[in-house]
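Visitor: Model the following, please.
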Amino acid sequence: MGRGNEGIKIATENRKARHDYHIHEVFETGMVLTGTEVKSLRAGKANLKDSFAQIRNGEIMLHNMHISPYEEGNIFNHEPLRTRKLLMHKAEIIKLFSQTREKGFTLVPLKIYFKKGKAKLELGLASGKKNYDKRQDLAERSAKREVDRALKERQRSY
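Guide: Next up is the predicted model:
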């Protein structure tokens, strides 16, 4: 019997990422955080907009992720926009490094969640979308919505 914290609780999500990028592969990474950062994340006070990951010296660093200062923190509160280290296996880091160098992919954070009490980041290997791709996705989504609406109306009439 487990304790009740085995489920996944999403802290924040980068909804714009799937609109702006083609996500080719998704990775789960750990994060090096301070105590006040974890408390702010549990309260949902984080923003992944404009954040990105970079590989330097064999380490993955997350830039521009904003975690609001913990309201009940003291002088040892964290800096909101500091660069944070991500934790992955060395083989995965080498694979990502080669793909970002050779094929022009970028590393985009998709969401932060808690899994078994630990903060995890879902990192996507992505390539940028062109404007016509974005318009095409919007058109497909609205067409699917119309079809679903029509099917729902048809089922109600029977």
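
Visitor: switch to C-alpha atoms for all contacts and neighbour counts from now on
Guide: Noted.

Visitor: what residue is smack in the middle of the protein?
Guide: Nearest residue to the geometric centre of the chain (C-alpha atoms, centre = their mean): Leu110, 1.8 Å.

Visitor: Another for comparison:
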Amino acid sequence: MTSENIKVLAQNKKASHDYFIDEVYEAGIVLFGTEVKSVRMGKVNLKDSFARIENNEVFLYNMHISPYEKGNIFNKDPLRTRKLLLNRREINKLTGYVTQKGYTLVPLRVYLKHGLVKIELAVARGKKLYDKREDIAKRDAKREIERHFKEKQHI
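Guide: Predicted structure coming up:
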């Protein structure tokens, strides 16, 4: 998804550590004016956020958007529930995934695409502790190999 018209504003780095990512969807998000201004300034946090399907609509919970400084009375609650905009077909597919045991919807990143705020939503399965340890061991081994390779090049 690399394009010259995409500017990443926030990423959920913890998601790839805690979950196996199966599928990724792009969704629009319903925001108010002051929220859009805060998001454009990069004042958004996805750390503990998740999505849920209710009444054939997708809602995002716990995404923190800091209040806009110049927004005064127009500012909304930073942790309010926000609606995600997806096609009916995509929502039906997501519903099928989420009804299976172990699947959840996790936002991966928030970005601007052609001036619109979009969110990348992933269908994910939770990792067990031994999976996380395995990933850490692989990453450490890869780092060790790269470091060893660099040392060989300098000699």
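
Visitor: Work out the TM-score between the chains.
Guide: Here the TM-score for the pair of chains, by TM-score structural alignment, normalised by the length of structure 2, is 0.95; 152 aligned residues with a C-alpha RMSD of 1.0 Å.

Visitor: Under the alignment, what does Thr29 of structure 1 map to in structure 2?
Guide: For Thr29 of structure 1, the aligned position in structure 2 is occupied by Ala27, per TM-score structural alignment.

Visitor: Next: Arg18 of structure 1.
Guide: Using TM-score structural alignment, Arg18 of structure 1 pairs with Ser16 in structure 2.

Visitor: sorry, back to before: the match of Thr29 of structure 1 and Arg88 touch, don't they?
Guide: No. Counting by C-alpha atoms under 8 Å, Ala27 of structure 2 stays clear of Arg88, with 11.9 Å between them.

Visitor: These two: which has the busier surroundings?
Guide: For Ala27 of structure 2 versus Arg88, the count of surrounding residues by other C-alpha atoms under 10 Å is larger for Ala27: 20 against 11.

Visitor: in structure 1, which spans are strands?
Guide: 8-13, 21-31, 46-47, 52-56, 59-63, 66-67, 84-87, 106-115, 118-128 (DSSP state E).

Visitor: right, so of those strands, which gets closest to Asn77 of structure 1?
Guide: Nearest to Asn77 of structure 1 among the strands of structure 1 is strand 66-67 (11.0 Å), distances taken as C-alpha to C-alpha.

Visitor: Would you mind giving the residues in structure 2 matched to that closest one?
Guide: Under TM-score structural alignment, the match for strand 66-67 of structure 1 is residues 64-65.

Visitor: What's the average distance for the matching stretch when superposed on structure 1?
Guide: Compared with structure 1 after fitting, stretch 64-65 of structure 2 has a mean deviation of 0.5 Å; criterion: mean C-alpha distance after the TM-score superposition for structure 1.

Visitor: what does Lys37 of structure 2 align to in structure 1?
Guide: Counting by TM-score structural alignment, Lys37 of structure 2 corresponds to Lys39 in structure 1.

Visitor: Also Arg125 of structure 2?
Guide: By TM-score structural alignment, Arg125 of structure 2 lines up with Ser127 in structure 1.

Visitor: contacting residues for that match?
Guide: Taking C-alpha atoms under 8 Å, 6 or more residues apart in numbering, we find Ser127 of structure 1 in contact with Tyr21, His22, Ile23, His24, Gly104, Phe105, Thr106.

Visitor: For burial, what's the neighbour tally of the counterpart of the last one in structure 2?
Guide: If I follow you right, that is Thr106 of structure 1. The equivalent of Thr106 of structure 1 in structure 2 is Thr104 (alignment by TM-score structural alignment). Using other C-alpha under 10 Å, Thr104 of structure 2 has 21 other residues around it.

Visitor: Pretty sure Val123 is one of the things Thr104 of structure 2 touches, is it not?
Guide: Yes. Using C-alpha under 8 Å, Thr104 of structure 2 makes contact with Val123 at a distance of 5.9 Å.

Visitor: Common neighbours of the two, please.
Guide: Tyr97, Val98.

Visitor: For structure 1, give the helix that spans the most residues.
Guide: If you go by DSSP state H, structure 1 has its longest helix at helix 131-157.

Visitor: what residue of structure 1 matches up with Lys113 of structure 2?
Guide: Under TM-score structural alignment, Lys113 of structure 2 pairs with Lys115 in structure 1.

Visitor: Show the contacting residues for the match of Arg18 of structure 1.
Guide: For Ser16 of structure 2, the contact set (C-alpha under 8 Å, 6+ apart) is empty.
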